[in-house]
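Undergrad: Give me a 3D structure for the following:
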Amino acid sequence: MTRHGLRRISSSRRFVLDGKPVLVSTSYLPAGLVAGSAITQEDTGPGGTYARLAELGYKPVHFREEIRCRMPSQEEATRLNLSLGTPVNMICRTAFADEGRPAEINEMVLNSASYILEYDFDA
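TA: This is a model prediction of the structure:
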């Protein structure tokens, strides 16, 4: 499966807080770059994916996020233990390395009742 030229290299992950699923996440990375690296392992090691990208010369230096509120798909509702009428937040984060090279696209689906999204920036 591809997303904006990046290949999905790992299965979705589900994050649980106090026994309740709150987020599912899927990462897409440059397949040729990460093939055979620790990024393709279930445990990517200290510092996670971004540390491994830095070791490969793709250190993220800029991020862009797109945020949407919507109803979950059947699969998302099942994985998050939600009814189909419960809204979710979808965050699509693109991590860029030097010279604007996309290093990762991460799609996160959040149980909207479990998160407060807060942003602080200058005008």
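
Undergrad: From now on I want contacts and neighbour counts done on CA atoms only, so please keep to that.
TA: Fine.

Undergrad: pretty sure Pro60 is touching Ala103, no?
TA: Yes. Counting by Cα atoms under 8 Å, Ala103 is a contact partner of Pro60 at 6.8 Å.

Undergrad: Overlap of the contact sets of those two?
TA: Counting by Cα atoms under 8 Å, 6 or more residues apart in numbering, the residues touching both Pro60 and Ala103 are Leu53, Ala95, Phe96, Ala97.

Undergrad: For the residue most central in space within the chain, give its distance to Ser83.
TA: In the chain, the residue lying closest to the centroid (Cα atoms, centre = their mean) is Asn106, at 2.8 Å. Asn106 sits 24 Å away from Ser83 when distances are taken as Cα to Cα, to the nearest Å.

Undergrad: Now do the contacts for Leu84.
TA: Counting by Cα under 8 Å, 6+ apart, Leu84 makes contact with Met71, Pro72, Ser73, Gln74, Ala77.

Undergrad: if you set the cut-off to 10 Å instead, what comes out?
TA: Residues near Leu84 by Cα atoms under 10 Å, 6 or more residues apart in numbering: Met71, Pro72, Ser73, Gln74, Glu75, Glu76, Ala77, Thr78.

Undergrad: Helices of this protein, residue ranges please.
TA: Ranges of helices within the chain are 31-34, 48-55, 74-80, based on DSSP state H.

Undergrad: Second chain to compare with the first, below:
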Amino acid sequence: ELVKSYYPMPIALGTAITEKRKIRGGTPALLAELGFPPRTSVDRVSARVPTQEQYRALRLPSDLPVLRTLRVVFSDDERPVEATVMVKAGHLYELQYEFTAE
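TA: Next up is the predicted model:
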């Protein structure tokens, strides 16, 4: 899986988010410590033809599609605090969604 995450600069500046290292508890814990607790996530999933870079990095065996997920994480007041793009080999994954009526 290839993953790239993006954070608003006013939130990330001067924190471990800007460093190339693991964050204890992950970014959700750090965001919560900074006053931006993750409240809601929205995923948009699509199947696509891989780029040449994705084809090589994922070592795809042939012309298979990739699954691309764009996840946006929102904190209080529906403020976006993280956007993540995940790309994975489409033939290796199955998606499952569960919805609860309100």
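
Undergrad: Work out the TM-score between the chains.
TA: Counting by TM-score structural alignment, normalised by the length of structure 2, the TM-score of this superposition works out to 0.91. Behind it: 101 aligned residues with a Cα RMSD of 1.4 Å.

Undergrad: So for Asn89 of structure 1, which of the helices of structure 1 sits nearest?
TA: Asn89 of structure 1 lies closest to helix 74-80 among the helices of structure 1, at 11.2 Å (Cα to Cα).

Undergrad: Give me the buried stretch members for the closest one, please.
TA: By neighbour count with 16 or more other Cα atoms under 10 Å, helix 74-80 of structure 1 contains the buried residues Glu76, Ala77, Arg79, Leu80.

Undergrad: coming back round to it: just to be sure, which of the shared contacts of Pro60 and Ala103 of structure 1 are found in strands?
TA: Cross-referencing those against strands under DSSP state E gives Ala95, Phe96.

Undergrad: Just give me the closest of the shared contacts of Pro60 and Ala103 of structure 1 to Val34 of structure 1.
TA: Nearest to Val34 of structure 1 among the shared contacts of Pro60 and Ala103 of structure 1, with distances taken as Cα to Cα, is Leu53, at 8.0 Å.

Undergrad: per the alignment, that closest one corresponds to what in structure 2?
TA: Correspondence of Leu53 of structure 1 to structure 2, assessed by TM-score structural alignment: Leu31.

Undergrad: again, but for Glu42 of structure 1
TA: Using TM-score structural alignment as the criterion, Glu42 of structure 1 maps onto Lys20 of structure 2.

Undergrad: And His62 of structure 1? What does it align with in structure 2?
TA: By TM-score structural alignment, His62 of structure 1 lines up with Thr40.

Undergrad: Its match reaches Phe74, doesn't it?
TA: Yes. If you go by Cα atoms under 10 Å, Thr40 of structure 2 and Phe74 touch, sitting 5.2 Å apart.

Undergrad: Compare these two and say which one has the larger neighbour count.
TA: Set Thr40 of structure 2 next to Phe74 and count neighbours by other Cα atoms under 10 Å: Phe74 wins out with 19 against 13.

Undergrad: Find the nearest non-adjacent residue to the more buried one, please.
TA: The shortest distance from Phe74 of structure 2 to any non-neighbouring residue, by Cα to Cα, 6 or more residues apart in numbering, is to Pro80 (4.3 Å).

Undergrad: what's the residue mapped onto that neighbour from structure 1 in contact with, if anything?
TA: Counting by TM-score structural alignment, Pro80 of structure 2 lines up with Pro102 in structure 1. Pro102 of structure 1 makes contacts with His4, Gly5, Leu6, Leu29, Pro30, Tyr58, Pro60, His62, Phe63, Thr94, Ala95, Phe96, as judged by Cα under 10 Å, 6+ apart.
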